[in-house]
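Asks: Fold the following for me, if possible:
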Amino acid sequence: MLREHRLRAGLTQEGLAERAGVSTHAISTLESGKRQPRPSSVTRLATAFELDPAQREQLIAAARRGVGRSSDPAVRVDGEEALPVAAVVPRMLPFAAPDFTGRSGEVDHLVALAADQDGLPGGTVVISAIDGMAGVGKTTLAVQVCHALAERFPDGQLFVDLHGFTPGKTPLDPSAALAVLLRAVGVGDDRIPSTVEERAQSWRSELAYRRVLLVLDNAVDAAQVRPLIPAGRGSLVLVTSRRRMPALAGATALSLAVLGQDEAVELFTRIVGPERVAGHPQELAEIVTACGLLPLAIRIAAARLAHRPAWTPVHLLARLRRQHRPLTELSVQDQSVDAAFAMSYHALAPEQRRLFALAALHPGDAFTVDAFAALTDLPPADAEDLLDELHDHHLLTEHLPGRFTFHDLIRQFAVERLAEDVTEADREAASDRLLTWYLHTSAAASRVLNPSRRHVCLDSSEQAWRVLDFPGYDDALAWLETEGTNLLAAAAQATRTGRHEIGWKLPITMWDLFHSRSQFEGRVDCNESALVSARALGDLEATAWVLNILSGAYQAADRQAEAADCLLQALEIRSRLGDVHGQASCLINLGYVHIELGRAAEAVGMLERALGIFRDTGRRSGEAAAHTNLGEAHMRLGNLATALDHHREALTIHLEVSDQFRIGRERANLAEILCRLGRLDEAAEQATLAHAANRDSGNRLDEAIALNILGQVHAADGRRSLAEQNWRHAHAILTDLGSPRAAEVGARLGTPG
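Replies: Down below sits the predicted model:
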């Protein structure tokens, strides 16, 4: 208080000494906290500061604290008797790890909190709640920062392990923790009250005029922490916990993530020594990756290497890779990654533990509340509450709003718990629910995107799988694109686990996604896996379905010969089944492949045969598709007038049925033919209409194609600047979609790729 009043008054020690009539040495000694002043000195100092009555009483009360509690003899300072300070100054900080690495941003943040205290009201306590998953280095960071800040808190540094997640320990209740803290500041057992409320009051009173640094480590929740917060002037409290603490009022949250790759490598190197890892940069990078960049795992792996002189980084990496249970390798003496995770796991309620383990069944990288609800058979609201709880415990990560994922090592832990703590029947039922939910939801999106095409039949007798409702094209496509990798993983899991009905149908429902993202990674593998399921069922119709979509995947991958072979097989099956519509569909697709193979003349015969079938059976959508491909074939053959007629017929049909998806595409086809015919005004009109229709329907691929053609029309009309504007827009869309057509447009702009 003396130092704060002096600084607030803008006085040096010499200036205060002159004003108060107390020696400079005496003031220096009193500010150091080594001695307690005589009352007469306090009176002179209060007068020198011109304190108001309340401030004067606070200063006098602070000087009186502890008088009579010490048996130390009085000493004299500059001729004036001064009593020894009775208050204990605790120095309880644990050992700071000499190999502490990285965390510069977090360290700066915590140091800044301490620095900011000088501008806060005198009674303000600054609280920072440091949370993070087990083994991420919360305590190490807190201790490191506290050692750096210790000198700013001359009244003491306290550290209490609250045992919130300590193996074999019961969390320390607030009453016991307060007793520890009171003893640490010199309160004898005979003066420690019996109730938690009285102890909390005594604790706040003891720290009312002290500036301390308090670390409450390993807290279980905010309720455990609240009674321990002091009310002293300018104290800093750091709380560490595996749980987030939104209920701790006034606390600044700091969620600690795993280390960056470079920091992880540096930590490993500092522990084992640079000479042990020299010449092994690749192995070192893979070791820390296998440790999930988790500091505890890295420390354990490094310690194992450091204490095995015969080992090399290559040997350690091999051990990490070949372990049937990788977490068992990350254990040394009393430290274990598995045990650290287990404490977080057992802090959950039994049903929460079961549902956490079930989450390991999800085949993808990240999952939503709705997917988790289907997996666990919970209402979405309950599923969201549980995910929030797991997130608060740092057992799940939420990288994007509403999308949850595991840290790699926690996923391994969850897989082990799944095998040991959940029955096989529960596992199978959960997988059935999840995969069926993905199938039905993907099918719902597909029907919104392309209502006129043929869709697979799903078993409506299944329970309502809480299938998502897609209000429009954009919503359906956005869901498919966002969930695309999960859908691929779900389809693969269905085939792998013998759920072949889902295994072949799910890729069929993804056709519209594959069409809009023709280069979608994993498309070929997904459809080949679907073929395995269809053939495993011995279902000829399913096999024909899958061969048809697999041909599209091969076409997108520029494997035209394999695409043609798939369609010939599908055509043969449809013929055996007597499915004339199926045969016509195969012929349309086979005709298009022949066009791409440079055999447009052969394609015309196939396409006219398909057109005849669809005309005879009244399938107008089939007729339109045949006209579209015939228009493409005749354009390749140079029969532009005939091509124009076919595209006009196709557009007429699409307009009849209001198929907005295909109207935009067909207008783009017309624009291209009209441009080639030199009818530029008509071409510009159709291209403009095509662009608008495709943009409105969300068909980005054909929107880009329309822009490309519009650019060609403007270029032919001598408006190069306007042409390039359209091409740049088209190129951006095609590049974003990963379409090979981006190269064609880029060539027009002189842009590689």
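Asks: only C-alpha atoms for contact and neighbour calcs from this point on.
Replies: OK.
Asks: the longest helix in this structure is where?
Replies: In the chain, taking DSSP state H as the definition, the longest helix is helix 424-449.
Asks: Check which residues of that one are buried.
Replies: If you call a residue buried by 16 or more other Cα atoms under 10 Å, then helix 424-449 has these buried ones: 427, 430-449.
Asks: which stretches of the stretch 201-350 of the chain form helices?
Replies: 222-225, 261-272, 274-277, 281-290, 295-306, 313-322, 337-346, 350-358 (DSSP state H, counting those that start in this stretch).
Asks: Report the inter-axis angle for the fourth one versus helix 261-272.
Replies: Angle of helix 281-290 versus helix 261-272, following axes from the mean of the first three to the mean of the last three Cα atoms, to 10 degrees, is 100 degrees.
Asks: got the angle between helix 281-290 and helix 313-322?
Replies: 30 degrees.
Asks: Identify each buried residue in helix 281-290, please.
Replies: By 16+ other Cα under 10 Å, the buried positions in helix 281-290 come out as 283, 284, 285, 286, 287, 288, 289, 290.
Asks: swap in the first one?
Replies: In terms of neighbour count (16+ other Cα under 10 Å), helix 222-225 has its buried residues at 222, 224, 225.
Asks: I figured the first one was touching residue 243, is that so?
Replies: No: using Cα atoms under 8 Å, residue 222 makes no contact with residue 243, being 9.1 Å away.
Asks: next up, for comparison:
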Amino acid sequence: MAGEFKILGPLEVWTGGEQLPLRGAGPQKVLAALLLSAGQVVPLSRLVDAVWPQDPPPTAEKRVRNLVSDLRRLLAEDVSSELVAAGAGYRLEVGEDALDSAVFDRRVRRARQLAADQEPGEAVAEFRAALGLWRGPALAGLDCPALEPQVTSWEERRTAALEEDIELELGLGRHHSVISELTEQVAAHPLRERLAGQLMLALHRAGRRAEALQVFHDIRGTLAEELGLDPGDQLQQLHQQILASDPDLEAPPPARAKRVQQLPRDVPDFTGRATELSRLVSALPDEGETGTAVVIRSIDGMAGIGKTALAVHTAHQLVDRYPDAQLFIDLKAHTADDEPTTVAAALDALLRALGVPGERIPDDPDQRAGLWRDELAGLKAVIVLDNAASAEQVRPLLPGSPKTLVLITSRRQLTDLEAAFTLSLEVLPPADAAALFTRIAGDARAASEPEAVHEVVRLCGLLPLAVRIAAARLRTRPTWTLAHLAERLGDQRRRLGELSTGDRSVAVAFALSYRHLAPAQQRLFRLLSVHPSTDFDAGVAAKIADIPLQEAEQILENLLDMHLLQQRAVDRYRFHDLLRTYAAHLTREEDSEADRSEALRRVLNHYLASARNVYRLERSGCTLADALAATDSEGLAFADLAEGHTWVLDELDGIVGIIRKVAADPRLPIAVAADLLVALDPVGDLAFLWPRLNGPAAEVADAARARGELPAEARARYMLGGGLWQVDRFDDGEAQIHRGIQVAHEGGETAILDRLLNVSALLAHARGHDEEALGIFQESLAASESSGNWSAHLEVLNNIGSLYRTGIERPEEALPWYERALALVDRVGGQPYAWQALTINCGRVKLALGRPDEAIEDFRTVLSASRALAFPFQEAAALQELMNAAWRLGRLQEALDHGEASVAIWRQLGQETRQAQVQTSQEAIRAELEGPRPAPKVRLP
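Replies: Sure thing, here's the model as predicted:
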């Protein structure tokens, strides 16, 4: 095997790709002495001096011979070297390319020849390749006085080569790129006038005149102090030229490379992205404006979003502005059957694209990066770095010229890329997606079915790649209609298969992102598709994968950075429709049915535990919360009811979806789904969720009946019957409640019985059967008192009061029932919703009894509290009652204002009946404003 010997830095010997051990100072000193005189005989006496600088032992020569024998054995397999005895010493023969100092000498000679031949650029490349062989001071760390003269000679050669190289670079106008290196060298060699002069010139050309003069001042002082000398004539002349701003010191113009055009062709049917293009271009410096840093634009987004198309289109639009070079390289972060392009390979390709010969390109990546920056210096160039894996991959490829524009595309958000303007692409707007589809499929076919066009692009998720594929398939199938294509895409299980044609495939594009995920990231990505909503938080994700919350948050952020998830609000994550379809396909292939069911069960328990915590905040003291199913999750803890209310609304799609999944899957616990519905009861009132909850409640009730789970059916019937009552479907609601009462008795379900009876009484009242309602309320009151459910007891007291107030129409008898209920509020924990409802009802009674001022005070109290707690239902009710009170007092404009505010909220809540009540009152109020005011009358809802 061929070996490598390195003395330009710490002594090292390599063979077969492995570094050989040189144990002890003796072998290292002998080998160093042989390598410093490679190919020449080194007398035994010199080797003895190398090992023992003073007082060698009597056996020194024998011990050196033993050390040489050890070295022979160490190098036995190295075919590039031979250690032989010669005369009174030894000679180490080393192959031409095996010793770094020999390679250095050869490259320096070649660099000097190129300089003599007026090839300064090539000479610089050779000098830099030679200097790049140095890893530190020659034989660093080896204390050997006998070898110091030779080591010093090599250090001098290194410095001389550096000075020659910098002289050439200054001649090429590269003063900016050498200042840092020169500063270090002048500090290391404070007496070398040539280095100091080069630094002075570079600083002067860079516009840093004061610093250049300071360099002269420093070396003049050092020379005087150390040697008692003044600077030489050449350095003093340079000093005077800088003082006089001599134009002869100006940098030569940089050599211009021939124009290079390597951009892929622009997309002929490029559509939309006008805003994004404007954002990319608008921040560019004005023509003729001189900046100080390279201009970087980073474009990221999910697979198929059109990043490359936008970058290439932008580059083509800017050719006139960057005329010297237009370069493109695929860094292959997400390319089938390819690993990401290494930095060294990318630099090699870019340098060759600029016309740099292969023999000029250094092996060392750092030197390549330096040559790349040098070649681009002063050029107006646009460079597209496509499909980047990371900022680490991109950073060495960035030029240093402020005249250069770099466009980077990546599926990751390159947030750690310094000084980059970042543009994260979203899907196309529907109109642009339809326009793109039309341009590819053909105007005639699209015009014949315009509605189907919008349905197709919707099913494509507005993703440009998917839209292109769908349009291309339609174009090549003349017998297909757009409606037929939409039907095929509408089948979610086969949708990804439909979005594939030729070498383009949405699934393959997604797979290239998926394969770069860690196993834990892949698992969560798959299982998230089990969740019935596209929108979720980290708590749900943690339960789906059964991992700690912090780990789930980290993975979600990673998936977000890779554009495998989206974010529409802080701490809320969601899938793109096609990515969710892809994840669902993966989980069916890679996760068992049991795994998916268990994931759903964990989320169901999480939802129930969290919703139970919200229930307790609103209905503190209600024993029904304790009767709900036990869970293996504590659920989320909420600071107050408003926070819990917000959580329910955020998760409502997922909650409703999982309830329906449980109803459809006999393997999942229907009792937990029924209890989750019950736990939503308070928020159902607060935010009027009944139109959303009635459908799932019906499905759970029927599923529980089919499975013979009577307690679960009773609870679901309660929610369904109450919800139907809330939307004024009294007959349907009554049928559900009667069935619920029946199965509650049959199944021994006592926890929900008082609630069922309460709703039954409300329905009887709604149908005008007030005496019947009063009797049922009394049954409910007895049931809640028997069970100790004082929260339910309070509600029934309120309802009996309302029955006297609006049904039996004896308001004077209503007030004691309300007051009894208010007395219970503190006992059950101060329920804010119940307290507000009772206070409004007290105000209504006072208004009916001719005490409007007291009533208005009650209504305003509730209005303030409901706004503070974000209870829109009670806010609208309070505004409606303030309208009635102002009307009664003849303050008609004030009444109209309250009515307008109330109508807006009832409309938002979908409360058509209450909205109509207010609007009817408003019509009467306006009539009074326009004509004679009739005698005041009490008008109650």
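Asks: What value does the TM-score take for this pair?
Replies: The TM-score (TM-score structural alignment, normalised by the length of structure 1) is 0.85; 681 aligned residues with a Cα RMSD of 2.6 Å.
Asks: just to revisit the earlier point, comparing the longest helix of structure 1 with structure 2, how large is the average distance?
Replies: Average distance, helix 424-449 of structure 1 versus aligned residues of structure 2 after superposition (mean Cα distance after the TM-score superposition for structure 1): 1.8 Å.
Asks: Stretch 762-773 of structure 2 aligns to what range in structure 1?
Replies: Counting by TM-score structural alignment, stretch 762-773 of structure 2 falls onto residues 592-603 of structure 1.
Asks: wait, stretch 180-188 of structure 2
Replies: Taking TM-score structural alignment, stretch 180-188 of structure 2 hits no residues over in structure 1.
Asks: Show residues contacting that stretch.
Replies: Outside stretch 180-188 of structure 2, the residues that touch it by Cα atoms under 8 Å, 6 or more residues apart in numbering are 192, 195, 196, 198, 199.
Asks: what do you get for stretch 338-353 of structure 1?
Replies: Stretch 338-353 of structure 1 has contacts (Cα under 8 Å, 6+ apart) with 134-135, 165-167, 242, 327-328, 330-331, 386, 393, 395, 410, 413.
Asks: Spatially, which two of those are the most separated?
Replies: Greatest spatial distance in the contacts of stretch 338-353 of structure 1: 331 and 386, 29.9 Å, computed using Cα to Cα.
Asks: Quick one: the strands in structure 1, in order.
Replies: Secondary structure of structure 1 (DSSP state E): strands located at 35-36, 75-77, 80-84, 126-131, 157-161, 213-219, 236-241, 251-255, 331-332, 335-336, 367-368, 397-400, 403-405.
Asks: Show me what counts as buried in the fourth one.
Replies: It refers to strand 126-131 of structure 1. 126, 127, 128, 129, 130, 131.
Asks: any idea what the second one aligns with in structure 2?
Replies: What that stands for is residue 127 of structure 1. The equivalent of residue 127 of structure 1 in structure 2 is residue 296 (alignment by TM-score structural alignment).
Asks: what residues are up against that match?
Replies: So residue 296 of structure 2 contacts 405, 406, 407, 408, 419, 420, 421 (Cα under 8 Å, 6+ apart).
Asks: ok, the aligned partner of residue 161 of structure 1 in structure 2 - how many residues close by?
Replies: Aligning on TM-score structural alignment places residue 161 of structure 1 opposite residue 330 in structure 2. By other Cα atoms under 10 Å, 17 other residues sit near residue 330 of structure 2.
Asks: pretty sure residue 330 of structure 2 contacts residue 383?
Replies: No: using Cα under 8 Å, residue 330 of structure 2 makes no contact with residue 383, being 11.1 Å away.
Asks: Now do the same for residue 272 of structure 1: its match in structure 2.
Replies: Aligned partner of residue 272 of structure 1 by TM-score structural alignment: residue 441.
Asks: Tell me the one of the contacts of stretch 338-353 of structure 1 nearest residue 582 of structure 1?
Replies: Of all those, residue 386 has the smallest distance to residue 582 of structure 1: 46.9 Å, by Cα to Cα.
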